[in-house]
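# give me the fold of what follows.
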Amino acid sequence: MEKYCFHEMNDKYLDEVLQIYTHYVLHTSATFHARPLTRQEMRKLVFFDGEKYKTFVICADAGVCGYVLIAQHKNREAYDGTAEITVYLKPTCTGQGLGSMAISYIEEYAKRQKLHVLVATICGQNEASIRLFEKNGYSQCAHYKEVGQKFGQLLDVVAYQKIIN
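Presented below is the predicted three-dimensional model:
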């Protein structure tokens, strides 16, 4: 079994993380970005000020396998105990338990940051991500109908949450 490790996001991983994200932009509705991002745009998605919100790159012997992050849920003090969780894996690294490992890792980090709730926002068509979060104890808390548009389709968005602290 391959050994995985997590490293805090830094510039040396940016191109590989951008490459992973670009795959999902171009080929899936996992993200509602409609065109590939520039390095600078990607930077804004994965680098944060302070310690509370972070991105971690998932690595193995073969290199970067994906990344997981927690980001601010809403820019209001009332939401300071809530964060959004995001996981993206290289397509060749899915189905191996790595998604669950990434969720577990970021939940432990979030607990140390005194976060109370994590929310995953998922395209309603993304059955693999829905199964992943359900398997890891997240429950559906919202369903927004036809709020996104990509590939000529109106898409639903579902939100899953887990109380971690």
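
# every contact and neighbour count from this point should use C-alpha atoms.
Noted.

# list the contacts for the residue most central in space within the chain?
Ranked by distance to the mean C-alpha position of the chain (Cα atoms, centre = their mean), the top residue is residue 86 at 1.3 Å. Applying Cα atoms under 8 Å, 6 or more residues apart in numbering to residue 86 gives the contacts 68-70, 120.

# turn the residues you listed into a markdown table, including secondary structure, neighbour count and distance to residue 48.
Shown next, in a markdown table, are the contacts of residue 86 (DSSP: H, G, I helix; E, B strand; the rest coil; neighbours: other Cα atoms under 10 Å; distance: Cα to Cα, whole Å):
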| residue | secondary structure | neighbour count | distance to residue 48 |
| --- | --- | --- | --- |
| 68 | strand | 24 | 13 |
| 69 | strand | 27 | 10 |
| 70 | strand | 25 | 10 |
| 120 | strand | 24 | 18 |
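
# want to put them side by side, so please do this one too:
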Amino acid sequence: MIRPASPEDATAFAALYNPFVLNTTVTYELDAVSADTMAQRIQAKQPEYAWLTLEDRHAILGYAYYGNFRERAAYHHVVESSIYLAPAACGRGLGRMLYEALIARAQEQGYREMIGVIALPNPVSIRLHEALGFVPVGTLQRSGYKFGRYLDTGLWQKALTPPTQAPG
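So this is what the prediction gives:
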């Protein structure tokens, strides 16, 4: 089941997210995130932006969200997305299902473009984004530094509405 996230999900989200923080380069966050911090992040983004929870039999298997891409007002129609899945959810089509729900929510809210920001290399994330219609639009070289090495960041973009429509 996919449902809107709430601050009550924060403990499960932090438990799911922190192994990515501490053991991988898929996020550029360096320190584990507390449940309180995660709850604040969820509350700060809603209702303007969306956080979604993927749940099966009361177990949280993943979450996805979008927020502002950049602070300047001219970017107000563009959102940046993120998705995190528990290992048990991978390879079952659940990530695609969750991301499709996130895209639909962004379209319902009138956003025009979605940006996937991917720490490179990450072939699994690239495959997911491209399967959902995102196209690569650029690479920021040496933009992250984690575990003693520089990392590149890839940008993938998806049009949510026809480009002929002016932002609302």
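
# related to what we said a few turns ago, if we go to the second structure, which of the contacts of residue 86 of the first structure are intact?
Of the contacts of residue 86 of the first structure, the ones still in contact in the second structure (both residues aligned by TM-score structural alignment, their matches' Cα atoms under 8 Å) are 68-70, 120.

# helices along the first structure, start to end?
Secondary structure of the first structure (DSSP state H): helices at 14-27, 39-46, 98-112, 127-135.

# would CSV of those helices with mean neighbour count and distance to residue 61 of the first structure be doable?
CSV is the format used below for the helices of the first structure (neighbours: other Cα atoms under 10 Å; distance: least, Cα to Cα, whole Å):
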stretch, mean neighbour count, distance to residue 61 of the first structure
helix 14-27, 18, 15
helix 39-46, 14, 23
helix 98-112, 18, 14
helix 127-135, 15, 24
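
# with distance to residue 161 of the first structure added, can I get the ones you listed in CSV?
Below are the helices of the first structure laid out as CSV (distance: least, Cα to Cα, whole Å):
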stretch, distance to residue 161 of the first structure
helix 14-27, 22
helix 39-46, 21
helix 98-112, 12
helix 127-135, 9
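
# residue 91 of the first structure: which of the ones you listed is closest?
Closest to residue 91 of the first structure of those is helix 14-27 (Cα to Cα; 8.1 Å).

# that closest one corresponds to what range in the second structure?
The aligned range for helix 14-27 of the first structure in the second structure is 10-23, by TM-score structural alignment.

# the matching stretch vs the first structure, average offset?
Overlaying the first structure shows stretch 10-23 of the second structure at a mean distance of 0.7 Å from the equivalent residues (mean Cα distance after the TM-score superposition for the first structure).

# measure the spatially closest residue to residue 12 of the second structure that is not a sequence neighbour to residue 17 of the second structure for me?
Excluding the flanking residues, the one nearest residue 12 of the second structure by Cα to Cα, 6 or more residues apart in numbering is residue 60, at 6.7 Å. For residue 60 of the second structure, the distance to residue 17 of the second structure equals 12 Å [Cα to Cα, to the nearest Å].

# check contacts around residue 26 of the second structure.
20, 118-120, 122 are the contacts of residue 26 of the second structure under Cα under 8 Å, 6+ apart.
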